[in-house]
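# How does the following fold in three dimensions:
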Amino acid sequence: MTRTALAIPEADRTPAVLTHLSPLAGFLLPTLGNVLGPLVAWLALRDRSPALDQQGKEALNFQLSMWLYGVLIGILAFVLFSLGILGGALGTAAGAQDFGAFAFLGTFAAFFVFFVPLLLLLSIIPFIFMIVAVVRVSAGQPYHYPLSIRFVR
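I've put the predicted structure just below:
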């Protein structure tokens, strides 16, 4: 299925830009503000024009996708971190001090080498794409976020 890119008329550019900037509400309402901002903007503006409807859906879908990715990474980090700690504790309790120490150190190393940078990227990437979207939309070009799952069609 292909998406039809609707050019953004001059009168709709400012509301479209504000829609793409609405995830900044996450600074006021941590955790869900970045999703609630685009949701409120899309619900308020979707009937004004097809271009605003499309750009609102794009912003909302992207923020929902980033939220989902963050939750999945958090769950994966928690499970792997818990298994590493459990393995280290069981190894130490069983008398294998070297195994217990290796499991503890490996768990912390994996957390700081893999999960911390991944979560940092997941925090930075939305801002970069938001800036690109604002620049494109202010020039009248529609924007489609990469890495976005289409929850709202």
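# hey, let's count contacts and neighbours off CA atoms from now on
OK.
# For the residue nearest the centre of the chain, which residues are in contact?
Centroid check for the chain by CA atoms, centre = their mean gives residue 66 as the closest residue, at 1.8 Å. Neighbouring residues of residue 66 by CA atoms under 8 Å, 6 or more residues apart in numbering: 122, 126, 148.
# Would you check that the first one makes contact with residue 70?
Pointing back at residue 122 there. Yes: under the criterion of CA atoms under 8 Å, residue 122 makes contact with residue 70 at 7.0 Å.
# this one as well, want them side by side:
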Amino acid sequence: MEAINMQTLSPSLSDRQWAAAAHAAALFAALLTSWVAGVAGAVAALAVWMLVRDKSAFAAEHAKEAVNFNLSMFIYAALAVVLVVFTLGIGLILAIPLWIVLALVWIVCTLVAAFKAYDGQAYRYPVTIRLFK
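Below is the predicted model:
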């Protein structure tokens, strides 16, 4: 199955709002639950995807992208935890800066994605593992 080229779509205001909501919901859910690593964000974006998957290809693609990005951030943060455990704490030297970078990338990219979605533009998150196609 070929991915939809979001740039050829001309989304309505409602489609753009749903697409932006997928990114914003992920941001708010993760921040409100202190799950900065991405699980709550992925769940929130998945909920938006379930609501719009049959109604708006544009919003559905943005929601899938948000799910994938938030799951990717969770995986990267979890790998840093594994590093710390297996090095008996010495890995904190690498893990703490990694967590800070991940948090900053996550916040900035999520905000950029929400604004791009609201403007009707396609956005692909960097460093994303595309698990949910």
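# now what about the TM-score between them?
Once superposed, chain against chain, the TM-score is 0.84 (TM-score structural alignment, normalised by the length of the second structure); 126 aligned residues with a CA RMSD of 1.9 Å.
# hmm, who's touching the helix or strand containing residue 47 of the second structure?
Remark: residue 47 of the second structure resides in helix 39-52, with elements defined by DSSP states H and E. Outside helix 39-52 of the second structure, the residues within contact range by CA under 8 Å, 6+ apart are 18, 21-23, 25-30, 33, 35, 59-60, 63-64, 66-71, 74.
# What of stretch 117-136 of the first structure?
Contacts of stretch 117-136 of the first structure from elsewhere in the structure, counted by CA under 8 Å, 6+ apart, are 17, 20-21, 63, 66, 70, 73, 142-145.
# what about 7 Å?
By CA atoms under 7 Å, 6 or more residues apart in numbering, the list of residues contacting stretch 117-136 of the first structure from outside reads 17, 20-21, 70, 142-143, 145.
# With respect to residue 79 of the first structure, which of the residues you listed is nearest?
When those are compared for distance to residue 79 of the first structure, the smallest value, 14.2 Å, is given by residue 70; criterion: CA to CA.
# just checking, what residue in the first structure corresponds to residue 78 of the second structure?
Under the alignment (TM-score structural alignment), residue 78 of the second structure pairs with residue 71 of the first structure.
# how far away is that match from residue 31 of the first structure?
As judged by CA to CA, to the nearest Å, residue 71 of the first structure and residue 31 of the first structure stand 10 Å apart.
# And residue 14 of the first structure, by the same measure?
For residue 14 of the first structure, the distance to residue 31 of the first structure (CA to CA) stands at 26 Å.
# ok, back up a step: can you flag the buried ones in the contacts of helix 39-52 of the second structure?
Neighbour counting by 16 or more other CA atoms under 10 Å classes 18, 21-23, 25-30, 59-60, 63-64, 66-71, 74 among the contacts of helix 39-52 of the second structure as buried.
# Now do the helices in the second structure.
Along the second structure, counting by DSSP state H, helices occupy 13-33, 39-52, 57-86, 92-118.
# In JSON lines: those, plus distance to residue 7 of the second structure.
Conversion of those to JSON lines gives the following (distance: least, CA to CA, whole Å):
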{"stretch": "helix 13-33", "distance to residue 7 of the second structure": "13"}
{"stretch": "helix 39-52", "distance to residue 7 of the second structure": "18"}
{"stretch": "helix 57-86", "distance to residue 7 of the second structure": "9"}
{"stretch": "helix 92-118", "distance to residue 7 of the second structure": "11"}
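# Thanks a lot, see you next time.
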